[in-house]
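*Asks:* Structure for this input, please:
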Amino acid sequence: MNRLTVQEQHVPGNSLEEKADVAQSWGFDGLELRSAGDLGFAARLPSLKRAAAAGVYMPTTCVEMSHFIGAFDAGLRADAIVQMRSQLSVMAEIGGVGVMTPASYGMFSRRLPPFEPPRSVEGDRAVLVDALGQLGEHAVAEGVTLFLEPLNRYEDHMVNRLADAASLIREVGSDGVRIVADTYHMNIEEADPAQALLDVADLVGHVQASDSNRLEPGAGHVDWSLFGATVQAIAYTGSIAIESRLSGPAADVLPTVPPLLRRYL
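*Replies:* Coordinates of the predicted model:
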């Protein structure tokens, strides 16, 4: 059965150990971390190592930065790669699995004015292949994985579907880069979310779960029985992280999530 994690910002506590205790009392197995830029994640290394030594399960981290590997500005792209390299190394040092990143977030959408981005489709692909190649090599050297997350069309214009991510990863050809499948974005972008997962089964490295309205599972209309069956069908055995907004106080709504998901996983 897949282990369930919840993102750290939703859980009360003055330390990761305290947060993990609360998360476990709610039915989760551990935490998904959030990793800030400006080497902020590396600055947390002492507390992260203490938590790891105490047995806190924290396999993955989700970037929390102002710019990403697909930025239009070359300097921002270079900085994003520096940040991601550092975050991959930190996860390796604490025995984690990997770090996830989108191509970009909130930088441009073809669904909103001015509709046409300042860089061509070919240019987008070139910068992403270059960044993923560099980071994949570093991830392999560190023994961890970079997870590329497709976002919906209103949040990113470059990588929206699982197939988009798979195409890039296959071109890069690195075992250090895999897909993170997020049910919220899939609900918007995939005509058949189950088939989309089946089509890229060999490249799925991480899964994030939130409902159709970006709230916690159970607060929208995602078919969680189909989700569970598909996760089993692709033989995905990694963790499933709750990355969502909440429909009410965390202590009220999050404990309902593990029983719901475990019913089908």
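*Asks:* Every contact and neighbour count from this point should use C-alpha atoms.
*Replies:* Noted.
*Asks:* Just give me the residue right at the centre of the chain.
*Replies:* In the chain, the residue lying closest to the centroid (Cα atoms, centre = their mean) is residue 100, at 4.4 Å.
*Asks:* Give me the buried positions along the longest helix along the chain.
*Replies:* Identified as the longest helix of the chain according to DSSP state H is helix 121-142. With burial defined by 16 or more other Cα atoms under 10 Å, the residues of helix 121-142 counted as buried are 124-125, 127-129, 131-140, 142.
*Asks:* List just the nearest of those to residue 253.
*Replies:* residue 139 (35.4 Å; Cα to Cα).
*Asks:* That closest one against residue 145, yeah?
*Replies:* Yes - at 5.3 Å, residue 139 counts as touching residue 145 under the criterion of Cα atoms under 8 Å.
*Asks:* returning to what we had before: can you tell me the helix or strand for the residue nearest to the centre of the chain?
*Replies:* Residue 100 is part of strand 98-102, with elements assigned from DSSP states H and E.
*Asks:* Quick check: closest non-adjacent residue to residue 133.
*Replies:* Nearest residue to residue 133, sequence neighbours excluded (Cα to Cα, 6 or more residues apart in numbering): residue 172, at 5.6 Å.
*Asks:* structure for this one too, so we can compare:
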Amino acid sequence: MKLITQDKEFFPPRMEEKLSFVYKLGFDGFEIDGSLLIEELAEVKAAVRSTGVPVASACGGYRGWIGDFSSERRSQAIKDIGEILQALADVGGKGIVVPAAWGMFSKRLPPMVPPRS
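*Replies:* Next up, the predicted model:
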């Protein structure tokens, strides 16, 4: 079993320092925000190479949601996730975490009533 962590506010800002820091804390790898991975791909690749600490997965960082009722927003999420997965493969990552639609409500799904008024 491997123990991986997401980014935290108290981690160093630069990727190489961040990966070294999480390794010193006892983690086996790092879970990166998908948009950060895309924006800083060259820096992430260099940091993984220099530290040997893997970026094992990505979480979030895409626009929309894959279960959205709007085909436009759903398509945007799928496109963004594809780009994140490609970048993740480039750094040796294994997959992306796509959380459920936390906080979304629809009268199209049971229980058909809002949880709050």
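*Asks:* hey, where'd the helices end up in the stretch 101-250 of structure 1?
*Replies:* Using DSSP state H, counting those that start in this stretch, the helices of the stretch 101-250 of structure 1 run over 121-142, 162-172, 183-189, 193-199, 224-233, 250-253.
*Asks:* Present those as CSV; the columns should include distance to residue 79 of structure 1.
*Replies:* Formatted as CSV, the helices of the stretch 101-250 of structure 1 follow (distance: least, Cα to Cα, whole Å):
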stretch, distance to residue 79 of structure 1
helix 121-142, 11
helix 162-172, 20
helix 183-189, 26
helix 193-199, 31
helix 224-233, 35
helix 250-253, 34
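*Asks:* Please point out which parts of the helix ranked longest in structure 2 sit buried.
*Replies:* As assigned by DSSP H, the longest helix anywhere in structure 2 is helix 71-90. For helix 71-90 of structure 2, the neighbour count (16+ other Cα under 10 Å) marks 73-78, 80-81, 83-85, 87-88 as buried.
*Asks:* Stretch 41-53 of structure 2 too?
*Replies:* For stretch 41-53 of structure 2, burial by neighbour count (16+ other Cα under 10 Å) applies to 41, 44-45, 47-48, 53.
*Asks:* I figured residue 108 of structure 1 was touching residue 119, is that so?
*Replies:* No - using Cα under 8 Å as the test, residue 108 of structure 1 is too far from residue 119 to be in contact (10.6 Å).
*Asks:* neighbour count winner among those two?
*Replies:* Neighbours were counted for residue 108 of structure 1 and for residue 119 using other Cα atoms under 10 Å; residue 108 has more, 22 against 10.
*Asks:* Show me what residue 79 of structure 1 lines up with in structure 2.
*Replies:* By TM-score structural alignment, residue 79 of structure 1 lines up with residue 76 in structure 2.
*Asks:* gap between its match and residue 70 of structure 2?
*Replies:* Look at residue 76 of structure 2 and residue 70 of structure 2: by Cα to Cα, to the nearest Å, they are 10 Å apart.
*Asks:* what would the buried residues of helix 71-90 of structure 2 look like in CSV with distance to residue 18 of structure 2?
*Replies:* Formatted as CSV, the buried residues of helix 71-90 of structure 2 follow (distance: Cα to Cα, whole Å):
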residue, distance to residue 18 of structure 2
73, 32
74, 32
75, 33
76, 30
77, 27
78, 29
80, 25
81, 24
83, 23
84, 20
85, 21
87, 19
88, 17
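*Asks:* that older thread, centre of the chain to the longest helix of structure 1, how far?
*Replies:* Averaged C-alpha coordinates place helix 121-142 of structure 1 at 17 Å from its chain's average position (Cα atoms, centre = their mean, to the nearest Å).
*Asks:* Could you check the angle that helix makes with helix 74-93?
*Replies:* Interaxial angle of helix 121-142 of structure 1 relative to helix 74-93 (axes from the mean of the first three to the mean of the last three Cα atoms, to 10 degrees): 30 degrees.
*Asks:* returning to that earlier point: can you tell me which of the helices of the stretch 101-250 of structure 1 comes nearest to residue 3 of structure 1?
*Replies:* helix 224-233 (12.4 Å).
*Asks:* Spatially nearest residue to residue 16 of structure 1 (excluding sequence neighbours)?
*Replies:* Residue 16 of structure 1 sits nearest to residue 51 (Cα to Cα, 6+ apart), 6.0 Å away.
*Asks:* Distance of the one you found relative to residue 17 of structure 1?
*Replies:* On the measure of Cα to Cα, residue 51 of structure 1 and residue 17 of structure 1 end up 6 Å apart.
*Asks:* for residue 260 of structure 1, same thing?
*Replies:* For residue 260 of structure 1 relative to residue 17 of structure 1 (Cα to Cα), the value is 25 Å.
*Asks:* ditto for residue 62 of structure 1
*Replies:* Distance from residue 62 of structure 1 to residue 17 of structure 1, by Cα to Cα: 19 Å.
*Asks:* With residue 121 of structure 1 instead?
*Replies:* 45 Å.
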